[in-house]
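Visitor: Coordinates only, no sequence provided:
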């Protein structure tokens, strides 16, 4: 494989890695939103329980005990919550060595808060919340949360009618609201996380399927192309072998035909490689922007709506080479790329700022290769440096174009 193809592969791999990294960070951020939301609701229950006890005239010791044990309960729920992030449907509902302590602490906090407040609601809620965070199957989890919510609502009604009374302070009713809503809120947050994980797995499966289909298509094309040519060459050589003793002239004619078939096979392989290597210029520019951003630069690109008509065979390597040149020699903070049709020519321009220690001569042999490619396409190269800005402009005629995915003459592709 040529060095140009290697640079293209490296740029594509870097862009793909950068895109995957951004997606992974986004998924991680979503998980933290889910975990913080669940933890915040649990903390509100503990705070309102302490506030309700204070309004009811309970001693400071009782308020402190409910708060301390409530803090332990909050910390204990982080264990099943953390396990849920990497859960699989095949995982068991309960892992005793992991979940026994949270269940015991939940029961202990329920006993402490229930006795301190004299309510059934707080006696049942802590253990119920731990149970909600276990690895329930999707359909079962829905029925469990409905049953748990119905139970908590019933206990709240009992507490209001028998223990609290209608003259209770506002903290009690805020506590009841958060306590009854806690299981539903927790399960809905976990459901949202499940949806996101499912979508991410579908995206990954789709990408793998697309790559597999592309490999199969390439394998089929190579098999058909090479199989046909090799069969023809074998027959021509066999015929030449038979003709050589009696008719050397006819035998040589078959050898020349076999050599022509070899050239056809080689040309077909070049065309096939070109079709699979070619990338639409819009994607080339998007990959260049991602690569520059992955290198720590601010990068933007302006692309003509008719960019698919531009000569991808000529400008694709130019975009890759100039992007590599910016990363290798620029050392700046920003880069701007553009591709536009102007006065019957396609104009590609890339500008970037330069670090203070960058020498006057910037680009080296890379720009020589760009100039050669531009000249082969009937265009030209322009380079200018203005203070701390370096700009490369490549202009090629907008005559006959070869969109990405089509074949080009043999001289356009180097198979290495």
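Guide: Noted; the coordinates are in hand. Note that the coordinates shown come from a computational prediction; the quantities given were computed from them, not determined experimentally.
Visitor: all contacts plus neighbour counts: C-alpha atoms, from now on.
Guide: OK.
Visitor: Let me know whether residue 229 touches residue 263 as I believe.
Guide: No - using Cα atoms under 8 Å, residue 229 is not in contact with residue 263; the gap is 9.8 Å.
Visitor: more neighbours, those two?
Guide: residue 229 (20 against 13; other Cα atoms under 10 Å).
Visitor: what's the distance between that one and residue 276?
Guide: 20 Å (Cα to Cα, to the nearest Å).
Visitor: After the helix or strand hosting residue 177, which helix or strand is next? Please name it.
Guide: Taking DSSP states H and E as the definition, residue 177 sits inside helix 170-243. Where DSSP H and E defines the elements, the next helix or strand beyond helix 170-243 is helix 248-277.
Visitor: let's bring in a second one:
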């Protein structure tokens, strides 16, 4: 079940890429909710204004200009949303091409719509709405929204007094209210996305901080352990050097003590590394399932309640190796993991769908698993069917059963 290093690296890179996409699915879904809300609001604005012009008996050319121009302006919003997601808080008022194109489209549409309809409100709304997507500094966007809403209210009042006929239907008032409310509704939607991004960045920073603190803790433990032993060894060697001339036997005793201190330092370092590497077997199985799910595989897990009593030194590396093999050579659609107690032995099984064309491996991965399990007194069994592949490992419960 092994493959060349280049193939393994390529396969693992693809799996990690799929894992990142799967883990970011929640924030991606929220982003599409945000996009849907904003474009729906703008599409409804164009539809309401077109219906209001048609209900007022305006010319077909005016209605077509507002409708078609509004659709072009509506499509430009997708460019703004794409730019909005990619920018950072440090890029304020950067002349990005997508923003400039969208502002130009909004200005042209507002000018045409205002001229053909004679409405100040319809001429100003597109440009104000597009300006809501600019990367305003913190606290500035709220002032801009308040000022823009006040301006739209004034223009709505002017149009109602000078342009809109007294007997106009409710469509005019609905379109005016929708136009005045659109910037604030858009900013509220974008604000929710900004909050989510801030929380996600804080979570990532917290994860990096936790990893940094763990590294510092490990470094401190290694420093304390090695510093103590090295200081003792230095003193013993210095004492042996002083006694070498007058008392060779005592010097030899100190050299033996220094050698024992070296062995103690080596064993302490090994125990420290083992303490940080050791993971309870239920957690190993859970981590393996999470890794497979991150690669897009449907996973079913069965673990006994007392599985933490199983020999982790034997089964831990086996779980990791078989999971890696399932990622490299499996079909990637489904997998089943189980760690159960079977009479006087622990039984670990991983079963997954086989790829359409199984690689002609040299079996180094399975051979390594078999050697490790045999050293623990267990057995390894493999089953290969047309659509599935399984590895079954049995390890004795009692240490007396191992060789």
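Guide: That came in fine, so what should we check first? Since the model is a prediction, treat every value here as computed from it, not as a measurement.
Visitor: can you tell me the mean distance of the helix holding residue 177 of structure 1 from structure 2 after alignment?
Guide: Compared with structure 2 after fitting, helix 170-243 of structure 1 has a mean deviation of 1.6 Å; criterion: mean Cα distance after the TM-score superposition for structure 1.
Visitor: and that helix, how far from the chain's centre?
Guide: Centre-to-centre, helix 170-243 of structure 1 and its host chain are 13 Å apart (Cα atoms, centre = their mean, to the nearest Å).
Visitor: who are the neighbours of it, in terms of helices and strands?
Guide: helix 3-55, helix 120-132, helix 138-159, helix 248-277 (3 or more Cα pairs under 8 Å, 6 or more residues apart in numbering; DSSP states H and E).
Visitor: Report the inter-axis angle for that helix versus helix 3-55.
Guide: Put simply, helix 170-243 of structure 1 runs at 160 degrees to helix 3-55, going by axes from the mean of the first three to the mean of the last three Cα atoms, to 10 degrees.
Visitor: Identify each buried residue in the top strand by length along structure 2, please.
Guide: Secondary structure of structure 2 read by DSSP state E shows that its longest strand is strand 330-342. For strand 330-342 of structure 2, a neighbour-count test (16 or more other Cα atoms under 10 Å) marks 330-341 as buried.
Visitor: One more: stretch 267-286 of structure 1?
Guide: Buried residues in stretch 267-286 of structure 1 (16+ other Cα under 10 Å): 268-275, 278-282, 284-286.
Visitor: repeat for stretch 145-155 of structure 2
Guide: Applying 16+ other Cα under 10 Å to stretch 145-155 of structure 2 flags 145, 148-149, 151-153, 155 as buried.
Visitor: Give the full set of residues in contact with the residue lying farthest from the centre of structure 2.
Guide: Most distant residue from the mean C-alpha position of structure 2: residue 246, 68.4 Å away (Cα atoms, centre = their mean). By Cα atoms under 8 Å, 6 or more residues apart in numbering, the contact list for residue 246 of structure 2 is empty.
Visitor: just wondering, since we're on it, how far is it from residue 240 of structure 2?
Guide: Distance, residue 246 of structure 2 to residue 240 of structure 2, using Cα to Cα: 10 Å.
Visitor: what do you get for residue 363 of structure 2?
Guide: Using Cα to Cα, residue 363 of structure 2 is found at 53 Å from residue 240 of structure 2.
Visitor: Next: residue 352 of structure 2.
Guide: 62 Å.
Visitor: Name the helix or strand for residue 346 of structure 2, please.
Guide: Using DSSP H and E, residue 346 of structure 2 falls in strand 345-354.
Visitor: Tell me how many other residues crowd the closest residue to residue 30 of structure 2 other than its chain neighbours.
Guide: Nearest residue to residue 30 of structure 2, sequence neighbours excluded (Cα to Cα, 6 or more residues apart in numbering): residue 193, at 7.6 Å. Using other Cα under 10 Å, residue 193 of structure 2 is surrounded by 19 other residues.
Visitor: How about the contacts made by the closest residue to residue 335 of structure 2 other than its chain neighbours?
Guide: Counting by Cα to Cα, 6+ apart, residue 335 of structure 2 lies nearest to residue 352, which is 4.1 Å off, once chain neighbours are set aside. Residue 352 of structure 2 is in contact with 326, 330-332, 334-336, 388-390, counting by Cα under 8 Å, 6+ apart.
Visitor: just checking, residue 159 of structure 2 touches residue 123?
Guide: No - with contacts counted by Cα under 8 Å, residue 159 of structure 2 stays clear of residue 123, the gap being 11.2 Å.
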